[in-house]
Structure formats: structure tokens, C-alpha cells
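Asker: Structure of the sequence below:
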Amino acid sequence: MHFSAALLAVTAALGGVAAHPSRHNHAHLHAKKDLEARQIEFKKAGRPQPSPEPVRIAAEPTTTSKAARPTTSAAPPPASSSSSSSSQPSTGGGQGFVPFCGSDSTRAARNSNKRATYDEIMYKGNTGSPGQWGCNMKIIDKADAHAYKYVSKFVSTGKKYTCACFNKVGPNELLDGFWYSAVEFSVEKAGQDDVYMAFDSDSQGGCACGPGGEVPRTHLGQLSGTWFEWDWGSTPNGGNSGADVSVLVAGAMGLPYYGMSIAANGKVCSWVKSDGSNEDAYMPGMEDLDGIGCKGYHEAVLEVLLGDDF
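Answerer: So this is what the prediction gives:
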């Protein structure tokens, strides 16, 4: 499922670029930069749809994000800073499953109007509850991982790495989630600092990761680094899930790659290293391709290894 290509171009009109997850039946978005016309092209399920400007996904009230992107002259207006998910919150084990975004009634309200697209091509999916953008993802304790359907485990293969996770659709109902961070965390010592994240169903987004204590950003302020793109329990695709590694943003902006490997239920299905070697990952020049990465599963625990030593 790759939407990094899609977001890759939301900033085409801004003079920048973004990334995407592989097609294993996920909502597929694509966008590429047109240096002259600076137009944006989005596509889902292989069907392109041109648009002269970022597409607004109208559905829920405008919300705000905790880590709003840096303001630049070329960037969209910044959102105010109020977060739905704190950075690396401490969690106690043994809680079992805790509903996302509060009560079931709150979640029902959130899901009552999920589809809002340009010519019904783009799919918003689950971005949290009204006023709580990003509450469809959270850090959990290892002891509670078994209680959730959709889980990712982040492990460092050496030095410290920091990740920022986001929904495909941002807090202001635009396809600009890669400007924001719903949850941030760092991992350093394998087996000690591993981070477990759980996701609600029908969530599409990514986690941008890089070495050190801060996630790399482009000169325009978008999250860069290496992306772990995910699509969990896709409603329009029968509950299928998928994931991939993408360096489309970094590649488009001439920025370095960082090692990342994804394994679904114990099987490695997408990886890249800092030297550019890769398998089933989205690399520069692959913006138009689909079906790359991890697919063929519904529920899963994905293991995301950060660094080259895998």
C-alpha cells in the first residue's frame, strides 16, 4: 500500500514532495510533482485523477495536531497545536484491550461519515475522533499486544532512532498528514526500548523514522527519513491490511536513506538499507507502481527494524 507517492505530490503545488503504501488491496494514492504546471495527480486502485490543488476531504470538524509542521512561506497554513496522542506515553501492562478514542459511541460518531473524496476516488478512512486527530493509534505495553488486532513493534538494530506517526489525511481534512505527528517515540536498545503501537481498524498512514532524537524533515517541513507505510483493516478492501517501506520523499528531495525492514507475522516483506539496496520497497522512480510491499494478511503483528543491521 503506498501513499507516499500520493503525499509526495501534495506538496508539488508547494514546490516539494511526499510518499505511499503498496496495493495489497489498500486505498492507493499517487501523486507526482509537475515542475512546470505544478499540478497534483492522485490515484486510487490504479485510476489517476488530476487536481490543481490539495484535495480537501470534508467530513469532520477541523481539528488540531500536537506537533504541527513548521511554518514556511510555501507551506499550507499551520494548525494550532493540540494533540490527540502524547509522545511515547508510559503504559502499564495487563490492561488488555482499551478502546481507541474513548467509548464505542464516540467511535461510531467518528465512523459515521468516513468517505469524502474527489470524484469519490479518495478514501479518508479512520483518522480518530472529532477533535482528537490521531487517537486511532497509540503506544501500548508489550504485555497487552495480544489484545489488539493491528500491532507494530519497533526495534533498533543499533543506534537511537526516532519516529513520528501520522494519518494519511491530516487534522484539517487535507491529504497532508505527513506534515504532522500524532505520536512520536524513540528506540535505541533492542529488547529494552522496543515500542509497541496498536492501530484501530480502517486506518491508513505512516511512520517516518530517522537516526538520532529528531525525525528528519524536508526544507518545506514535511516528514522525511524512511517511511513505514501502513493500512490496517481496510473497509473498502474487505478488511485487508498491508505495509511497505518507502523513501520516495527522501529520494525526491535528495536526502539520505536510512535502513528499515518490515516483517509481517515473522516474514520479511519490505526493506531498504542506507546504501540504496532494497527489496519490495518504494524507491525513486517507482511512484507509478503498485502492489509493492507486505500483503496477504488481515490482522498482524508487524516488526519494524530500524537501521542497516538486519
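Asker: C-alpha only now, for contacts and for neighbours.
Answerer: Fine.
Asker: ok, K189 touching S156?
Answerer: Yes - K189 is within contact range of S156, at 6.3 Å (criterion: CA atoms under 8 Å).
Asker: which of the two has more neighbours?
Answerer: Between K189 and S156, counting by other CA atoms under 10 Å, S156 is the more crowded of the two (27 against 15).
Asker: excluding its backbone neighbours, what's nearest the more buried one?
Answerer: The shortest distance from S156 to any non-neighbouring residue, by CA to CA, 6 or more residues apart in numbering, is to L306 (4.8 Å).
Asker: what do you get for D275?
Answerer: In space, and not counting its chain neighbours, D275 is closest to Y257: 7.5 Å by CA to CA, 6+ apart.
Asker: Does the residue nearest the centre of the chain lie in a helix or a strand, and which?
Answerer: Centroid check for the chain by CA atoms, centre = their mean gives G206 as the closest residue, at 1.3 Å. Assigned by DSSP states H and E, G206 falls within strand 203-211.
Asker: So which elements touch that strand?
Answerer: Judged by 3 or more CA pairs under 8 Å, 6 or more residues apart in numbering; DSSP states H and E, the packing partners of strand 203-211 are strand 161-167, strand 226-234.
Asker: ok, how many other residues are close to E184?
Answerer: Neighbours of E184 under the rule other CA under 10 Å: 23.
Asker: now swap in A6 and tell me
Answerer: Neighbour tally, A6, other CA under 10 Å: 31.
Asker: part of a helix, is it?
Answerer: Yes - per DSSP: H, G, I helix; E, B strand; the rest coil, A6 lies within a helix segment.
Asker: residues contacting it?
Answerer: Neighbouring residues of A6 by CA atoms under 8 Å, 6 or more residues apart in numbering: A18, A19, H20, L29, H30, A31, K32, E41, F42, K43.
Asker: what does S4 give?
Answerer: Neighbour list for S4: A18, A19, H20, P21, L29, H30, E229, S246, L248, V249 [criterion: CA under 8 Å, 6+ apart].
Asker: Would you do the same for the sequence below? I want to compare the two.
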Amino acid sequence: MHFTTPLLLAVSLLTTSAFSSPTPTKPQHGHAHGHARRQISVGASASISISIPSASSTSASTSSGSSSDWTSTPASGSESTSGFGSSTNATGSGDTYIGNVGSPWGSNIIQVSSSSASSYKYVMELTLPSSTSSDWTVVFWNKYGPDGKMDGFYGYSALSFTLSPGDTKYVAFDEDTQGAFGAAEGSSLPTGSSGIYDCTWGEFDFGSTVNDEWSGFDVSAIQAQKNDATVQGLQLCDVLGGTCSSITADAASVDNAYTEAEEDVGGIGGNISAGAVRIKAVVDYSG
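Answerer: Below you'll find the predicted structure:
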């Protein structure tokens, strides 16, 4: 992703950016873009371009209404893990760090109900404005795919669902999860000839074990711009801390987010110290 120094690339999916280093270990949620391509070009197999959703891509539960208390956080040590699969052991370091991808793969990212969202440690609320004219598809993936390569963004899906205009849904993440999501109008996300999701990305790193459980996030249009694809509007905000990262359609307005011009720039996005996280995502964001 685009986190380069803060979460030790826990989120580094495709590029090389990062949120500023909050600790001596410089945790980074690096770009998912550049790093991934270098990794893929050296050792990925042809199968990478094939979309193989995991069994966990179906939601654990659904929610279509907004919750006024989803920002509440559970007491430390009492966070719910209901619906998650088994955690996988972290391996590697730096750009090749692999955190928890869930067993079965993708079961570290689940949809939860509005009423249960506040019981989880890491939660994202996703809303599609009622002013939007059609349904949008949302797909989440881990930085590392089910084959153990840095190719999770090559058509894989840990979780997918549809947002209709006015919908709000909730997603919970297990400890040490690094990945991203895309959202686009219609029934699927656009992909380029290589199989990579060619859309605006919302990148995240939750509870990075290698970085003392810091978290981070950013919005990136790098992949879409590199392939002359549509840049969708997207905003991510740390509800508890106030930091936001956003891009409007066609990158007309960019705030604390990544465009192709910042591919190698660090410090963009948000850094969050250890503890519960609440991210509010607005799909088809228009400012």
C-alpha cells in the first residue's frame, strides 16, 4: 500500500508511501503498489492473474442501517473475535512482512451487524450516499493472497458486498491485518490486463504486531492512474482521532491521499497508536 515508514509495510501493497513514523521502529503502512509489483515480477506465478475468491468472501452477517454507537470501543482484552477464522503466524520483515491473513484465508476480514460492531477492536463503517444513482460493489483483500505471495490485489476477495444508495455496512478486522479495499459502480471491480484491481484503493494496517500494534490507513489513486482507469471518490476518516484521507472522482480534489505523483512519498494518510480503531469510509465521496 502506501505506507512506507509507519507500519513497516505491514500494509505495503503496491507502492511505497507511508504515514509518518510514530515510533523509533517507524511503523509503516507502505504503498501497496510499487512494492507489490516488484515482488510479483520476480516470483509470482501465472496463476496470480486468476481471480479465486476464498470461501470466506461471503459475509458473516449483514447490516444495512447506520448505528449511532458503533464508535464505542470495548474494554481492552474484552474485544469480540466472533466470526473470525484462526489467526495465522506473522513471518518476514520490512517489505516482505506477512501478518495475519486468516485461516481459512480472508477470514480475518468479516462483515458484522451494526448492533455488534462496537464489540470489535478494529471496525470500519462504509456508507454510500443516498445521492448516488446506482449500486456499488465493495471488495476487500489481504496484502498477501492465499498462495502466500504479495498478490492479494490480483482479483482475490476476502469479503465482498453491494452497497445501494443510502446503505451503511460494517466490517471488522482481526489483529495484525494488512490489506485494502476497492469500491466501484456496478457488479464488480475493474481490473487491468494484469488482473490487478484498477480503482481507488482504501489501504489499511490494523494492529501491526511488528510495530507495537500501531494501525494506519490511506486512500490511493495510484493504481487507477497508472492504468488510465477511473478514479472513484473515497474518504477514510479516523473517527476517534480526526485524521482523514480522501480523493474525489477523477482526483479533482486530493487531501492527505496518494496520487501517482506521490507514489514514492512517505507520511501520507493516518497513523493510530495501539488500541481500538474506528474508520468511517464514504464511498463515491464528492467532498
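Asker: if we can go back for a sec, next, format the contacts of A6 of the first structure as CSV and append neighbour count.
Answerer: Converted to CSV, the contacts of A6 of the first structure look like this (neighbours: other CA atoms under 10 Å):
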residue, neighbour count
A18, 32
A19, 38
H20, 34
L29, 35
H30, 31
A31, 30
K32, 26
E41, 23
F42, 27
K43, 20
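Asker: mind listing which of those are in strands?
Answerer: If you go by DSSP state E, those have E41, F42, K43 in strands.
Asker: what's the closest of those to A79 of the first structure?
Answerer: Nearest to A79 of the first structure, judged by CA to CA, of those is F42 at 23.5 Å.
Asker: Quick check: the closest one touching P48?
Answerer: Yes - look at F42 of the first structure against P48 with CA under 8 Å: they come within range, at 5.7 Å.
Asker: who touches both of those two?
Answerer: Jointly contacting F42 of the first structure and P48 under the rule CA under 8 Å, 6+ apart are H30.
Asker: on that earlier part again, quick check: the residue nearest to D275 of the first structure touching N278?
Answerer: No - in this structure, Y257 of the first structure is not within contact of N278 by CA under 8 Å, at 10.9 Å.
Asker: which of the two has more neighbours?
Answerer: Higher neighbour count among Y257 of the first structure and N278: Y257, with 23 against 17, using other CA under 10 Å.
Asker: OK, contacts around the more buried one?
Answerer: Contacts of Y257 of the first structure (CA under 8 Å, 6+ apart): G225, T226, V247, A250, G251, K273, S274, D275, G276.
Asker: Please identify the residue in the second structure that aligns with it.
Answerer: Under the alignment by TM-score structural alignment, Y257 of the first structure pairs with V231 in the second structure.
Asker: just to revisit the earlier point, take the ones in strands among the contacts of A6 of the first structure and lay them out in CSV including distance to D288 of the first structure.
Answerer: Converted to CSV, these look like this (distance: CA to CA, whole Å):
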residue, distance to D288 of the first structure
E41, 11
F42, 11
K43, 9
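Asker: Just give the number of residues close to G92 of the second structure.
Answerer: Using other CA under 10 Å, G92 of the second structure is surrounded by 10 other residues.
Asker: Actually, F161 of the second structure.
Answerer: Counted with other CA under 10 Å, F161 of the second structure comes out at 19.
Asker: With T91 of the second structure instead?
Answerer: Neighbour count of T91 of the second structure, defined by other CA under 10 Å: 11.
Asker: returning to that earlier point: okay, and which of the contacts of S4 of the first structure map to helices?
Answerer: Among those, the members found in helices (DSSP state H) are L248, V249.
Asker: Tell me the one among the contacts of S4 of the first structure nearest to P236 of the first structure.
Answerer: Nearest to P236 of the first structure among the contacts of S4 of the first structure is L29, at 13.9 Å by CA to CA.
Asker: Strands of the stretch 101-250 of the first structure, residue ranges please.
Answerer: Applying DSSP state E, counting those that start in this stretch to the stretch 101-250 of the first structure gives strands spanning 128-129, 132-133, 137-140, 150-156, 161-167, 183-187, 195-199, 203-211, 226-234, 240-246.
Asker: I'd like those as CSV, with distance to Q88 of the first structure appended.
Answerer: Output for the strands of the stretch 101-250 of the first structure, formatted as CSV (distance: least, CA to CA, whole Å):
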stretch, distance to Q88 of the first structure
strand 128-129, 18
strand 132-133, 16
strand 137-140, 7
strand 150-156, 12
strand 161-167, 10
strand 183-187, 5
strand 195-199, 9
strand 203-211, 14
strand 226-234, 18
strand 240-246, 22
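Asker: Determine which of the ones you listed approaches T117 of the first structure most closely.
Answerer: Closest among the strands of the stretch 101-250 of the first structure, once you apply CA to CA, is strand 203-211, at 14.8 Å.
Asker: circling back to that earlier point, please identify the deepest-packed of the strands of the stretch 101-250 of the first structure.
Answerer: Compared across these, strand 240-246 shows the largest average neighbour count, a mean of 32 (mean count of other CA atoms under 10 Å).
Asker: Mind listing residues that contact that strand?
Answerer: 1-2, 4, 19-26, 226-234, 260-262, 269-272, 280-283, 292-299.
Asker: so G207 of the second structure makes contact with I272?
Answerer: No - here G207 of the second structure does not reach I272: they are 9.2 Å apart, not a contact under CA under 8 Å.
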